[in-house]
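A.B. asks: Build the 3D model from these lines:
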Amino acid sequence: MALPRSEDGLVLMWSGGKDAMLALDVLHSQSPRRVGALLTTVTADEERVTMHGTPLSLVERQADALNVPLHVMRVPPQPPNEVYEARLEAALTPLLENGFSTVVAGDLFLDDVRAYREALIESVGATALFPLWGRDTTWLAQRFSTRGYRAVVTAVDTTQLDSSFVGRTYDDSFLEDLPDAVDPCGEKGAFHTFVSDGPPFAASVPVAETGRDTTGRIHTVRLRATGEEA
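C.D. replies: Model (predicted):
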């Protein structure tokens, strides 16, 4: 099926987590431009969002609730840079051919991550946009809460944060319990989230826990939509 034509459209790199949602929120509140496509990266073996561990089926429900088309990029587990870069070019090319010109990312303050992403996006002929860049992360965490978003912590890097934080709701209590060394938005990879509700959602995506993966450095919670069979 042919992709819809977009004039100067925005593609948002979409993990399903709070930073991607905040990028959409801040952009839509401060600019007339609108996100016309979401691009999610999942591992080809498990169909789960890389790093976050969220099943693709939940991200599809998010996209439906946001009424934004979802495009999926599949990669092997822990792909080398050249594989990731080739897959990203293949995923972005048809979007660029249909008028999308800007790729939005929710990066916050890590210069090396931004530099790599910016160079990669520009190499395929697109412009990179970072609407959250340099903003105070405490303010962003508070905005997420006061705007009425809801999220669950899907993954924790146990070298930075105790595994007891995985599966918790991302709320004021969670933020109060974070060690001082951990950024409230988890920008250094201490934790990742899945957003289940918020102002742009036509319907919430309530989730239930079906188990946990606690082997290795990254501990994750396995989620399914409430009402689905485990």
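
A.B. asks: drop to CA atoms for contacts and neighbour counts, all remaining ones
C.D. replies: Will do.

A.B. asks: list the helices and strands the lengthiest helix in the chain packs on?
C.D. replies: When the chain is parsed with DSSP state H, its longest helix is helix 81-97. Under the contact criterion of 3 or more Cα pairs under 8 Å, 6 or more residues apart in numbering; DSSP states H and E, helix 81-97 touches strand 70-75.

A.B. asks: which residues are in contact with the strand it packs on?
C.D. replies: 37-44, 47, 60, 63, 83-84, 87-88, 91 (Cα atoms under 8 Å, 6 or more residues apart in numbering).

A.B. asks: which parts of the longest helix of the chain are buried?
C.D. replies: 84-85, 88-89, 91-92, 95-96 (16 or more other Cα atoms under 10 Å).

A.B. asks: Redo those as a markdown table? Include distance to residue 223.
C.D. replies: Converted to a markdown table, these look like this (distance: Cα to Cα, whole Å):
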| residue | distance to residue 223 |
| --- | --- |
| 84 | 26 |
| 85 | 29 |
| 88 | 26 |
| 89 | 30 |
| 91 | 26 |
| 92 | 28 |
| 95 | 30 |
| 96 | 33 |
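
A.B. asks: Out of the residues you listed, which is nearest to residue 102?
C.D. replies: Residue 102 lies nearest to residue 96 out of the buried residues of helix 81-97, by Cα to Cα, at 8.6 Å.

A.B. asks: Could you also give me the structure for this next sequence, so I can compare it with the first?
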Amino acid sequence: MSSLRSNSLKAFVSFSGGKESVFALYQGLKEGLEIEALLTMFNTTGLRTRGHALKADFLKAQAEALGLPLIMGKSSWNSYEKVFKSILKRLKRKGIEGGIFGDVYLEEHKEWVERVCSETGLLPFLPLWGKDPKDVFEDFVRSGFKAIIISLQSPIPKNFIGKELNLYMLKTFDQLQIDPCGERGEYHTAVLDGPIFKKKLEIRKSKVVKLKEILRLEIEEFVIRKK
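C.D. replies: Prediction:
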């Protein structure tokens, strides 16, 4: 698998606002990569992210807190790849040489990333790939990142919604035989703070809504604070 290992390479980050994409960004910076922008795919209205259904203003706030520009793509699921590749080609023309992705073990995701990057002339960097999901979870928390659970499915306890990730959760995930990273959508997170954040986000108002089998935390009000 191609990877970005040169400290002179310019890269974008495929950014969901969740823990893996932020941790992949963190690892890329540790490798010495020049991070030029965050790339997030939204629905056709541009109001919510495709992956985590976070609102656009929250993603913009995360980008501000990280001190990086946010590139917003809009697509349906059917047009997702076409729009994504169009943006990558534009980034390539602007001097971007590769992309950072937070995939951990889903082979079909890695194959898609490698193919799309190959077809657009970019190099893929998957710094979390092949790592034990438990180790990824632990390293993320121990590195000082703060993330909350914004959606979950059974059998994850309902009272986990809105809670900050902590190492005690690993015991519950192990007992329920749930992937600690939630790679298959068992749960999603939103990152509020961490060692690479120049500012931090604080949730002021939220509510829990149920969508079929999914519980989701709707972030209604938040503030960006200096650290």
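
A.B. asks: on that earlier part again, now for the contacts of strand 70-75 of the first structure, which pair is the farthest apart?
C.D. replies: Farthest pair in the contacts of strand 70-75 of the first structure, by Cα to Cα: 63 and 83, 25.8 Å.

A.B. asks: Do a quick rundown of the helices in the first structure.
C.D. replies: Listed in chain order, the helices of the first structure (DSSP H) span 18-30, 56-66, 81-97, 111-123, 137-146, 172-177.

A.B. asks: Out of the ones you listed, which is closest to residue 224 of the first structure?
C.D. replies: Closest to residue 224 of the first structure of the helices of the first structure is helix 56-66 (Cα to Cα; 7.1 Å).

A.B. asks: gap between the closest one and the chain center?
C.D. replies: 12 Å (Cα atoms, centre = their mean, to the nearest Å).

A.B. asks: likewise stretch 12-28 of the first structure?
C.D. replies: The answer for stretch 12-28 of the first structure is 7 Å, by Cα atoms, centre = their mean.

A.B. asks: swap in stretch 38-53 of the first structure?
C.D. replies: The chain centroid and the centroid of stretch 38-53 of the first structure are separated by 10 Å under Cα atoms, centre = their mean.

A.B. asks: Could you dump the helices of the first structure into JSON lines and include distance to residue 190 of the first structure?
C.D. replies: Listed next are those as JSON lines, based on distance: least, Cα to Cα, whole Å:
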{"stretch": "helix 18-30", "distance to residue 190 of the first structure": "13"}
{"stretch": "helix 56-66", "distance to residue 190 of the first structure": "21"}
{"stretch": "helix 81-97", "distance to residue 190 of the first structure": "22"}
{"stretch": "helix 111-123", "distance to residue 190 of the first structure": "15"}
{"stretch": "helix 137-146", "distance to residue 190 of the first structure": "14"}
{"stretch": "helix 172-177", "distance to residue 190 of the first structure": "13"}
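
A.B. asks: and residue 162 of the first structure, which of these is closest to it?
C.D. replies: helix 172-177 (10.7 Å).

A.B. asks: Tell me the mean distance between that closest one and the second structure once they are aligned.
C.D. replies: Following the fit onto the second structure, the mean deviation recorded for helix 172-177 of the first structure is 2.7 Å by mean Cα distance after the TM-score superposition for the first structure.

A.B. asks: since we're on the nearest residue to residue 45 of the second structure once chain neighbours are set aside, how many residues are nearby?
C.D. replies: In space, and not counting its chain neighbours, residue 45 of the second structure is closest to residue 74: 7.1 Å by Cα to Cα, 6 or more residues apart in numbering. Using other Cα atoms under 10 Å, residue 74 of the second structure has 20 other residues around it.

A.B. asks: again, but for residue 113 of the first structure
C.D. replies: Neighbour tally, residue 113 of the first structure, other Cα under 10 Å: 11.

A.B. asks: Let me know the distance separating it from residue 175 of the first structure.
C.D. replies: Residue 113 of the first structure is 24 Å from residue 175 of the first structure, where distance means Cα to Cα, to the nearest Å.

A.B. asks: cool, and residue 50 of the first structure?
C.D. replies: 24 Å.

A.B. asks: got it, and residue 152 of the first structure?
C.D. replies: Distance from residue 152 of the first structure to residue 175 of the first structure, by Cα to Cα: 12 Å.

A.B. asks: To which residue of the first structure is the residue nearest to residue 45 of the second structure aligned?
C.D. replies: Using TM-score structural alignment, the partner of residue 74 of the second structure in the first structure is residue 74.

A.B. asks: for residue 204 of the second structure, same thing?
C.D. replies: In the first structure, residue 204 of the second structure lands on residue 208 (TM-score structural alignment).

A.B. asks: Quick check: that match touching residue 221?
C.D. replies: No. Look at residue 208 of the first structure against residue 221 with Cα atoms under 8 Å: they stay out of range, at 9.8 Å.

A.B. asks: Between these two, tell me which one has more neighbours.
C.D. replies: The neighbour count for residue 208 of the first structure versus residue 221, taken as other Cα under 10 Å, is higher for residue 221 (23 against 15).

A.B. asks: Report the contact partners of the more buried one.
C.D. replies: So residue 221 of the first structure contacts 53, 154-155, 166-167, 209-213 (Cα under 8 Å, 6+ apart).
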